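Undergrad: based on what follows, work out the 3D shape:
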Amino acid sequence: MEEAEPKGARAWVGWKGAAVLGVVGALVAGGVAVTAIGGEEKPAPRAVAGAPGSAAALAAMQARARANPRDAAVWAELGAALTARGLRAADTLYYPKAEAALRHSLTVRTAERGNFRALVAMAELAHARGNFAAAKRAAEVVQMQAPNEWATYPLLIDTYGRMGDAKAAARTAEELMEKRGGAAALGWTAQTYRDKGWREDAAVLATEAVIAAGGGPEKAEQLRRAGELAWERGDLAEALGYYDASLSIERGQGATVAGRARVLAALGRTAEAAKTYKTALALTPRPEYSLELGELMEATTGNGSAQYDVARAEVAWNARQGVRGDLVLGRLESDHGDADTAVELLREEFSRHPGAEVADALGWALHRTGDDEAALEYARRAVKEGARNALFLYHRGEIERALGEYGAARRHLEEALRVHPAFSPLWAPRARTSLDRLGEPPEGGPRNVWGYRPKARKTEPRGQETRGTAPAAPRKRR
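TA: Modelled structure (predicted):
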């Protein structure tokens, strides 16, 4: 049964859609000055002394905390700022310092006595470390006790999605929209629509979020999120426009620079894409960016091993600061290392966070070890979640091809390339090659268009066959 649509935010989508997209198209194309940084090795820093999140601001907060050891609110503010600084710069050394500050705050004043800000910051820290189950538990406690702590809502929307609970994510987004509204609520609701596969509706809400956003960081963030949605739809020009508009406001956003690099690679501007990835890594050295750069290098030069080693080193370093990197490491080992190790890592990650991303990665790792029957179960789960992700569809198609389910394989490989013809510089060409090898469906249509292999029919003893009777059609999957 199809899930009922939520009432609040989707009412914004409809007659306003074309007008909103037109307004933001003008904003991206001409209303915001665009600064291209793809060829720069390192952009000039934008932080100024005393600005929020700057080194000077953090030093001032630390001095204030030392001068007020019994002020729980000051220590909670310090812990939240340290987490934000570490997240922005992908510098995980900030996380143990943040944890120490927050634990001190909760010692001075417990959550039961109303220190909800420290508990929210603990949830934010757990989320930054990739411990989404712990983030969910802490945020749910705060939401029950202090429903007006709005910082819990984005945390819960994202963690519910990563835990595979799309209904809870949508419900929380609706509550945020109804009670709070604004650009952040629109942006997070757009993400839940994207996760359901409502791509056009998500795009309209994302553009609403851009228009509703104030200046500075909020505008830059909503432009980045709109760029990600455009990228996933394969709208390369639109995605590049959003990313460039975001970078014209805040040049130091590593996630935005990495998004720009993906678009450049898809456009065939590979040398510029490689430089832009290096810029992103200089700003925020995340292992997933090293993995993407390695695959770009492998696609263009035949060898990305140096970047894969960098990604492994980054995961190992982050692990020492309490950050879980099993998902990115599992993906890396599946394709560029030890697939058995990948299965072990991803099974453990799936036990903690059974969302679509981990299901897809685990299914692909099982495929790489040759266990295609088990792989298909996870690949189906990943695609079933709703989001039309080209990589997930490609993985499912390849697994079905390995199992001899050629009709289903052809259908999913075609859909992957239709959703995003250049979803990866390494894997999109391989999807086309696999599709070419499958060839055209046989006359009369492909067998097994339902996406599974029907069980073999029982045969009558020789000489007792029922003549002139066509085999029953396979039952359609629910």
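
Undergrad: could you use CA atoms for every contact and neighbour count after this?
TA: Noted.

Undergrad: spatially nearest residue to residue 87 (excluding sequence neighbours)?
TA: With Cα to Cα, 6 or more residues apart in numbering as the criterion, residue 87 has its nearest non-adjacent residue at 6.5 Å, and that residue is residue 128.

Undergrad: ok, that neighbour - contacts?
TA: 83, 87, 323 (Cα atoms under 8 Å, 6 or more residues apart in numbering).

Undergrad: and of these, the nearest to residue 308?
TA: Of all the contacts of residue 128, residue 308 sits closest to residue 323, with 18.5 Å by Cα to Cα.

Undergrad: and the residue nearest to the closest one when sequence neighbours are not counted, how many neighbours?
TA: Leaving aside its sequence neighbours, residue 323 sits nearest to residue 129 (Cα to Cα, 6+ apart; 4.2 Å). A count of nearby residues for residue 129, using other Cα atoms under 10 Å, gives 21.

Undergrad: returning to that earlier point: so which of the contacts of residue 128 belong to helices?
TA: Applying DSSP state H to these, the entries found in helices are 83, 87.

Undergrad: which residues sit in contact with the residue nearest in space to the middle of the chain?
TA: Geometric centre of the chain, nearest residue: residue 357, 7.7 Å, by Cα atoms, centre = their mean. Applying Cα under 8 Å, 6+ apart to residue 357 gives the contacts 162, 382.

Undergrad: just say helix, strand or coil for it.
TA: helix (DSSP: H, G, I helix; E, B strand; the rest coil).

Undergrad: distance of it relative to residue 387?
TA: Separation of residue 357 from residue 387 (Cα to Cα, to the nearest Å): 10 Å.

Undergrad: correct me, but residue 124 touches residue 81?
TA: No: Residue 124 is beyond contact range of residue 81, at 10.6 Å (criterion: Cα atoms under 8 Å).

Undergrad: just the helices in the stretch 301-450 of the chain please.
TA: Listed in chain order, the helices of the stretch 301-450 of the chain (DSSP state H, counting those that start in this stretch) span 305-319, 326-336, 339-352, 356-368, 372-384, 390-402, 406-419, 427-438.

Undergrad: want to put them side by side, so please do this one too:
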Amino acid sequence: MNRSNQVPLLNRILIVLPVIALGLVGGTFAARYLELDSQNDSYDVESAAQVTTRNRTDDMIAAQQARLKRNPNDGQAYTNLAVAFLQKMRETGDPSYYTKADGLLHRALELNPNDFSAISALGSLALARHQFREALDWGERARALNPANAHNYGVIGDAQMELGLYAEAVQSFQTMVNRRPDLSSYARISYARELHGDLEGAIQAMRQAVEAGGPNAENTNWTRVQLGHLYFEQGQYAAAEKEYQAALNDFPDYPYALAGLGTLAAARRDYATAISYYTRVVNTLPLPQFVIALGDIYASAGQPDQAAQQYALVQVEEKLYAANGVDQDAEMALFNADHHRDLPEALQRARAAYARRPSITVADTLAWTLYQTGNYDEAQQMMMQALRLGTRNALMHYHAGMIAYQLGQREPAITFLDQALRLNPRFSLLYADHAQKLLSELRQGQ
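TA: Sure thing, here's the model as predicted:
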């Protein structure tokens, strides 16, 4: 894409902000852009280009380990190996690679405290661990060393998004796309538009990300899957399926594409097919959001014992993630609120998460946890924070509708529930049917 194509994209975001001043099975739309950092041009390009498939990641690890054996003071090799470990985490879901990468990057800084590659990679690592204030610090430190590097602005903008600094994040993304219009910057523009309620614009930008392509098939097809998710969130199931299938055709057995197809099958109540897809996913990449999704599908299919097994695995995984420095408070609070597990602790964790990470998605999590614990007035106050950007997300509107219903606000409840179902009639395995039933009852005056 040439530079001239970028101006309208950014203008659309910047026009929205002054005016305005999670919803897939087993996951939230906030997770989308936090996996963009495999394309960091601050790394050793020749070496990093080798990380294109699962097998080549292992080759990259072996090559950098051999390089360090020859020269234990090779700072770039430490960074390259850390980047390979981050890719390995992406492929396996094993968070211990975060700890390994952290040690390697700090070793690189011991050799050179101003090592831009290591500092930049530490920003990406902090994002992956949901340590957003630290990510912002690393990103700003990297920018001070190399202000021309586009990736810095992606890390900074990502952190600002999760810290609720939306105007600042948009400015960071604008700088990023102006400096380097590519898959990573287009995808971030898509996410910013999505949060501000411009779903059509989000699709346009994500399609440009797909067309721009990444340095390897995984990057490109990850973006294609995100495009499918955007279609799904608008109830455009055939379009979503087309994108998921295209990703799978281009990158066979790709877990994110399989999960997308599993989500569609579950939305169509084809639970056997959904279980088949998600079982393949979890066997390959047992990320918590996929394990939760499989549990929810089992529950919907009338298999509570199998669902309980998946939910128990989530608890085990949460401990493993915490041991490797990953902040899961918001995610676990939402899981427990959705599944009525240890609600007092869920509320405590949601409050703690919002104190550290005052984004609209965590505001939604806190609002829903307050709702589940009977704190309806405070839940509505927090829900107003969650919706302050004009986000058009079916699950968030369902939450708002349920809170209004419990407060006896019939008309707002009808409005929010209607908006949720108009956006995506099958927005949630847990809640879509209930939303339809309650909306019908409210309209009949029951």
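
Undergrad: can you pull the TM-score for these?
TA: Once superposed, the chains reach a TM-score of 0.84 (TM-score structural alignment, normalised by the length of structure 2), with 399 aligned residues with a Cα RMSD of 2.1 Å.

Undergrad: closest one to residue 108 of structure 1 among the helices of the stretch 301-450 of structure 1?
TA: Of those, nearest to residue 108 of structure 1 by Cα to Cα is helix 305-319, at 28.8 Å.

Undergrad: where does the closest one end up in structure 2?
TA: Using TM-score structural alignment, the residues of structure 2 aligned to helix 305-319 of structure 1 are 308-322.

Undergrad: also stretch 374-388 of structure 1?
TA: Counting by TM-score structural alignment, stretch 374-388 of structure 1 pairs with residues 378-392 of structure 2.

Undergrad: so how far is the matching stretch off the chain centroid?
TA: Computed by Cα atoms, centre = their mean, to the nearest Å, the chain-centroid distance of stretch 378-392 of structure 2 equals 19 Å.

Undergrad: buried sites along it?
TA: The neighbour-count check on stretch 378-392 of structure 2 (16 or more other Cα atoms under 10 Å) flags 379-380, 382-383, 385-387, 389, 391-392 as buried.

Undergrad: again, but for stretch 55-63 of structure 2
TA: So stretch 55-63 of structure 2, judged by 16+ other Cα under 10 Å, has buried residues 57-58, 60-61, 63.

Undergrad: now render those as JSON lines, adding distance to residue 351 of structure 2 and secondary structure.
TA: Output for the buried residues of stretch 55-63 of structure 2, formatted as JSON lines (distance: Cα to Cα, whole Å; DSSP: H, G, I helix; E, B strand; the rest coil):
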{"residue": "57", "distance to residue 351 of structure 2": "39", "secondary structure": "helix"}
{"residue": "58", "distance to residue 351 of structure 2": "40", "secondary structure": "helix"}
{"residue": "60", "distance to residue 351 of structure 2": "41", "secondary structure": "helix"}
{"residue": "61", "distance to residue 351 of structure 2": "40", "secondary structure": "helix"}
{"residue": "63", "distance to residue 351 of structure 2": "45", "secondary structure": "helix"}
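
Undergrad: nearest to residue 370 of structure 2 among these?
TA: residue 57 (43.2 Å).

Undergrad: shared neighbours, residue 124 and residue 81 of structure 1?
TA: Counting by Cα under 8 Å, 6+ apart, nothing touches both residue 124 of structure 1 and residue 81.

Undergrad: returning to what we had before: go through the match of helix 305-319 of structure 1 and flag the buried ones.
TA: Neighbour count says stretch 308-322 of structure 2 has 308, 310-311, 313-314, 317-318, 321 buried, by 16+ other Cα under 10 Å.

Undergrad: among these, which one lies nearest to residue 285 of structure 2?
TA: residue 317 (12.2 Å).

Undergrad: ranges for the strands of structure 2?
TA: Remark: strands of structure 2 are absent; assignment by DSSP state E.

Undergrad: what ranges does the stretch 51-200 of structure 2 have for its helices?
TA: Under DSSP H, counting those that start in this stretch, the stretch 51-200 of structure 2 gives helices at 54-70, 75-92, 96-111, 116-128, 132-145, 150-162, 166-179, 183-195, 199-212.

Undergrad: tell me the spacing between the residue nearest to residue 323 of structure 1 and residue 318 of structure 1.
TA: Counting by Cα to Cα, the gap from residue 129 of structure 1 to residue 318 of structure 1 is 9 Å.

Undergrad: which neighbours do the two share?
TA: Contacts common to residue 129 of structure 1 and residue 318, judged by Cα under 8 Å, 6+ apart, are residue 324.

Undergrad: now for the aligned partner of residue 365 of structure 1 in structure 2: which residues touch it?
TA: Structural correspondence for residue 365 of structure 1 with respect to structure 2 (TM-score structural alignment): residue 369. The contact partners of residue 369 of structure 2, taken as Cα under 8 Å, 6+ apart, are 333-334, 337, 343, 346-347, 350, 379.

Undergrad: identify, from those, the entry nearest to residue 9 of structure 2.
TA: Among these, and counting by Cα to Cα, the member closest to residue 9 of structure 2 is residue 334, at 33.0 Å.

Undergrad: now check structure 1 for the residue matching that closest one.
TA: In structure 1, residue 334 of structure 2 lands on residue 331 (TM-score structural alignment).

Undergrad: contacts only, for that match.
TA: 342, 361, 365.
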